[in-house]
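Student: model this:
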Amino acid sequence: MAPGFTTYRFRFSYQIFDVTDLIRAGQQNTIAAEVGEGWYASSLWREGRQIYGKDLGLIAQLEISFEEDIPPLIITSDANWEWSVGPMLSSEIYDGEVYDMNQERSGWNNGSNQISEPNEWSKVTALPLPTALLSSTKGPPIRQIQEVSPQKIFRSPNGKLLIDFGQNLVGKLRVNSLQKPSGHQVSFQHAEVLDKGELGTRPLRAAKCTDTIIFSGQKIQNWSPTFTFHGFRYVQVDGWTPEDEESPLEASSLTAVVLHSDMKRTGWFECSDNLVNRLHENALWSMKGNFVSIPTDCPQRDERLGWTGDIQVFCPSANFLYDTNGMLADWLVDLALEQSDDHGVPPMIVPNVQFKKVARPPQAVWGDASILVPWALYRSFGDRQVLERQYQSMKSWLDQGCARGPDGLWSESLWQHGDWLDPSAPPDDPGNGQTDGVFVADAYLVYVTHIIGQIATILHHSEDAKSYQQDFARLKRMFQEKYVTPKGRIICDTQTSLALALVFSLLETKEQIKEAGERLVRKVRFAKFRVSTGFAGTPIVTHALSMTGWHQHAYRMLLETKCPSWLYPVTMGGTTMWERWDSMLSDGSINPGKMTSFNHYALGSVVNWLHEKVGGISILEPGWRIFKVQPIPGGTITSANVRYESPYGLIECSWALGSDGKSFQMTLNIPPNSSAWVVLPDQEQDQSQSEDEPGTLYGSGQHQFSCTFASLPWPPLPLETLFKPPASKNGT
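Tutor: Predicted structure coming up:
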């Protein structure tokens, strides 16, 4: 999939490879390339095929340097090159690949210079160089990362042959050994789930997700499609069965090859609860499947696009799990280029495949990715350059893109996506949730104004910093006048509205914070500890409970298994995060909504709370030079371990409770040149009642801690009230 997906109107990436080991000294050498439609010319969403252009082309340059004082030899692609059609009859991102073995040309790429059927090769057409910028990609290439073997081969109720790989993943099949008569076809259709025992293709919408081999009578070895990828757990095979005499289909015949951008894994988490561990694994797999060149929303249906809102909410979690700095910084370049094309409004998808349409309306949460994604990268990796590169993009969004009303907050005439996919929203209207979209937009506007004020200070733009800080103070007052009572009641009064007000520091007094925390707890309890949030509220609702001292209610929400909850998909056998809380209904049928994915990382952003509150480590200074260690035991979890490969080295925090439930043991590794502010459970205090920050600063090295406490820092409610709710009576 080289060189990756960029906004082709403005920028083409190229990749550099060391091919020294491929050169055959003293022999003829051939430069050969295989070219496919890729993202450039495949169908993209609702926009059709070839939206960027119809001509497929190649720019190549071979550079050979010598040990002696001889100038390098440079060979470039030019009008003397030749081309021919190959065995790929079609290859599309969404639809898959059709491969005809009868069209194979032996020797075309083996360096022998003995090309078969030379009369079938034609001179290429030399096109003008593109006007778009040519730049070396900053992100890692897409690679084959791991392999998964089939777990089960079985027949559906309708007699279809199905393969279950046991894990919803993103990649492609490899056919290991197969021989069929000339003209025989074998097809492989991919999907994430089963629907009444059959392959569940309805969520794919228009995407065919099918690869087909047309045989020539020769054996095919280790074949994979080249210019496509699929999101799948199940594969339906037509034209090849276990009963075939010469080449029976067996578990060893097929392998699922996992593809994603080759980022370095940096974060790990595990605890004593296996369902929670599976939840964390599901978020990890969803991230892998949606980091294929760009951060996408989903990897399976006719979409697979870089939705800005999804990565905005998941970015802190992503930065912990993998080193995303190169890939996301490269994607932000495209965001700024697309944004400059529309009066400061970032598109909701980057690269923007809807560029031929009229000007897009600005959208909070999604547009705010222009500020919050580079801010999250800076916080995680400590690299000021990403702030410098994106600063004009941030200013452009805030100063030009946002549609303001008379009070400086968002215009109320504009519909906002708001708390997208709130579980109360109808399946066919996912933006129609409990929390008013303009409220969500206003909360984000106040928050990002505060953030850009900090960024301006870091970059020494003193006038900007002063201006944005003044704007923040004014907008916060406007927000409070519009939405908050003096006692701390929030007008919308939902889990999301209360969480936003608390986590974004939109309240003024301790009384207001206390009231909002208690009101949030009431909302959580009346929801029977089930989640009532969408894209905006889900990343922060457990943080809002923890910051107001209601840790056990956060644990109780985490450990809920009834829908909607984080563990419901786990109990239903999900191996990735779902787009909807109920992408699959409790009876095993697929949600009737047209927009239903089983691989979406956004709602998996709760893993950030697992890392920071259950595992216990969080950033205090950018790049983890100083970090906080404050694990908060709770629920039925009795131990946890979290590891993070920071820019300074490995941070590891491991804790466990004794059998009495009151003794606490913790081991901590602090890497060189960094330090940690450690707060033990017996030091945890309600910050609304104390001005002093508890804890002690420790330097690098291995540290052991222990303490005993009379009770864990949970609210004054019996444990069974939280973790063993009484059975319903009389149907109520």
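Student: Every contact and neighbour count from this point should use C-alpha atoms.
Tutor: Will do.
Student: Nearest to the spatial middle of this protein, which residue is it?
Tutor: The centre of the chain sits closest to Met287, judged by Cα atoms, centre = their mean, with a distance of 4.2 Å.
Student: That one contacts Ala318, doesn't it?
Tutor: Yes: between Met287 and Ala318 a contact is recorded at 7.1 Å, counting by Cα atoms under 8 Å.
Student: I have a second one here; can you model it like the first so I can compare?
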Amino acid sequence: MIAADDDFNGAPLLRSEFALEEGHGAVTSATLNLSAQGVVEAWLNGSRVSDDLLTPGWSSYEWRLRYATYDVTKLLDATSVLGLALGNGWFRGRLGWTGRGSFYGDELGAFAQLEVTFEDGSTQVVVTDESWAAGPSPVLANDLYDGETIDARRRDDSWLRPGFASDAWTGVHALDFDTAKLAPYVGPRVSRWAALPVREITTSPSGKTLIDFGQNLVGWIRVSVKGPEGSEVSIKHAEVLEHGELGTRPLRSALATDRYILSGGDDVFEPTFTFHGFRYAEITGWPGELKPEDLTAVAIGSELERIGTFRTSDPLLNQFHENVVWGMRGNFVDVPTDCPQRDERLGWTGDIAAFAPTAAFLYNVDSFLSDWLRDLDLEQQHHDGIVGFVIPDVLKYVDRDRPTEFGPADSTAIWSDAAVWVPWTLYHAYGDTGVLNQQFGSMASHVRRVKSLLSPSGVWDGNFQFGDWLDPDAPPEHPAEAKADKGVVATACAYHSARIVAETAALLGRSAEQAEFERIAADLYEAFNREYVTDGVVKSDCTTVYALAIVFGLLSEADEVIAGNRLAELSAAAGYRISTGFAGTPFITDALTTTGHLDDAYKLLLEKECPSWLYPVTMGATTVWERWDSMLPDGTINPGEMTSFNHYALGAVADWMHRVVGGIAPLAPGYSEVLIAPQPGGGLTEAETTLEIPQGRIAVSWSVSGDRFTVEADVPAGVTGVLRLPGQDDRAIGAGHVSATASLPAPVGATR
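Tutor: Down below sits the predicted model:
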């Protein structure tokens, strides 16, 4: 690992010129391994080695630094130049809301190993060492939160060609770096995945030039511009407008501004050492007339394969589902983040614990989340079994070993439960026990940690809990002040995790651990019912506690009936407006459905008044919001200090939509057995859902005409299934096409 002797504004260039060894015949292969402290882009003889972005991404750098591997055989010449460009990235840039950065180190560094194999079998290796040179780049400033400044007058590609020399260039030095930390990528790389044209150029009430791309996205704006040499164009990004002006307050301290100094010729700018969450941009300093074709929004994210689709007869519901998809893509930028725009963008564990089932249906996220789980395990191993609020856990540099706004650092329900819920989700989605084997130590360690935190009465009520975070009835400035008792929420989640770990141990043949976690689960079940349940009434008597108790199987049969009726009663009393936060929202529609209240679940799903899933859609949202009312009905931004317009967690209901509305659910891990069981309702007249699995495509479509319910389904070879229609016995189905009809009961109070 080498660093430039001069930091060059946090964006140094590094180069090495070398000749291929002679006498060994032709080159048969050439492989480049590449990593960095910071982010790195590589060129060989003037050609970009890859279109990957932000390499090597963000991992728990203290113990694991990923490297990328590229085939560069076709780029070699007899005399070659290997060039690297560095940026601050997550390693040295700002992280979190404290204004601080450089948590992992003060010096940017690059690691490269180019191995050339010749016809006679011999090899030549070119590595980063003290023979390299370092020099300035056109990048004058770069930060993931604040943006990038590029001076086109400093562009000169001659550094990538043999014979280059410049007095502005200096030497490099080796860094104290343990190469044992280097690990190959498990998950996908980050790349550009979409380009969006300008939808509209307008002038704000204050006279500012505003650009609308029509979609809240994550990435940057590619700019084509010609203007006087030395003049500057500035682009500030934001997700929404407020009173016709760029709504920047939710960014907090993030500047989200790119600046371009023009060369006087035809310039193209693309700031690849930053990214922004935005739909709108404010342009200042543009020379002459700004035309739509001058700007293109570039969406970036981890490379993921789309596998699941969903569509219904309701345009608002379809737009909500599309918002879920865009929110996921924008927040899956190397790690599963909470939001992509403000001074945060951290891998919050609670968000992905809630959203993982939805993500695993929409895209193949097996390797993406498996990679992230390795960092979760590493952080946990180095923190007494505690699963942090965020992974990678940069908050430990601020919060560890001292009380903060969140209390002393320790495990917390839902957030820390990601250690168990996420691998369990991946196993059921893709059918591979490998992730359970890899993560079992982490899963078990989490539940054991929680066991040590239980009070003498056997419930989890003693340390800090987020609880039902962002309950819509909580004050904007106090999002943890929810209706649901935090001990009820935490104990329910602890029971759920203990049961999962016991089942995992059974799958893996770990009989001793199976018995251990079955006992923990049994004790939690007993304590929950003793301390929190009286004749089916759960302590704090609100929607979230009933949803969790029902879905996690914490109630007797008789109590579950009472709880289901009470949940439906509370939902109706709220006018079917949402009354749950992070804890209850992923589970409330399932809890209503399984207790015989499907109509109530549909009413909740399709409600349009605030707070509801569809309210943001009626307000023009193109991603899922952090708060149910991130924007108020009058068009002003929520007054809370924490507001994002791109947060996927509350989109977790899409999992229920795929299974219950769409009708595709796994009967066995990986969908080797599939349940085809659409349950129509809510006035929907049709729906269509598909899922690509390794064996092929599962597809379900249905329509309602009067009381006639028609289902068409396709099951790929090698998959068996069960068809379950309203009012009929289950029917075994095999590969191929199946068509079936059923008669629907008349709505309550209706006549035919």
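Student: Next, work out how far apart the residue nearest to the residue nearest to the centre of the first structure when sequence neighbours are not counted and Ser675 of the first structure are.
Tutor: In this structure, Met287 of the first structure finds its nearest non-sequential neighbour in Tyr601, 5.9 Å apart by Cα to Cα, 6 or more residues apart in numbering. Distance, Tyr601 of the first structure to Ser675 of the first structure, using Cα to Cα, to the nearest Å: 31 Å.
Student: quick one: which of those two has more around it?
Tutor: Comparing Tyr601 of the first structure with Ser675 by other Cα atoms under 10 Å, the one with more neighbours is Tyr601, at 30 against 20.
Student: What's the more buried one aligned with over in the second structure?
Tutor: Correspondence of Tyr601 of the first structure to the second structure, assessed by TM-score structural alignment: Tyr648.
Student: and if you look at Ala369 of the first structure?
Tutor: Using TM-score structural alignment, Ala369 of the first structure sits opposite Ala418 in the second structure.
Student: try Leu199 of the first structure
Tutor: With TM-score structural alignment defining the correspondence, Leu199 of the first structure maps onto Leu246 in the second structure.
Student: and stretch 616-624 of the second structure, which stretch of the first structure?
Tutor: With TM-score structural alignment as the criterion, stretch 616-624 of the second structure aligns to 569-577.
Student: what residues does that stretch touch?
Tutor: With contacts defined as Cα atoms under 8 Å, 6 or more residues apart in numbering, stretch 569-577 of the first structure is touched by 167-168, 275, 278-279, 281-286, 561, 578, 581-582, 584, 586, 598-604.
Student: Can you tell me which of the residues you listed end up in helices?
Tutor: Mapping the contacts of stretch 569-577 of the first structure onto helices (DSSP state H) picks out 275, 278-279, 281-286.
Student: among those residues, which two are most distant?
Tutor: Greatest spatial distance in these: Leu275 and Ser286, 16.5 Å, computed using Cα to Cα.
Student: compared with the second structure, how much does the host helix or strand of Thr449 of the first structure deviate?
Tutor: Per DSSP states H and E: Thr449 of the first structure is located in helix 437-458. Its aligned residues in the second structure lie a mean 0.6 Å from helix 437-458 of the first structure after superposition (mean Cα distance after the TM-score superposition for the first structure).
Student: Three-state assignment for Lys236 of the second structure, please.
Tutor: Here Lys236 of the second structure is recorded as strand under DSSP: H, G, I helix; E, B strand; the rest coil.
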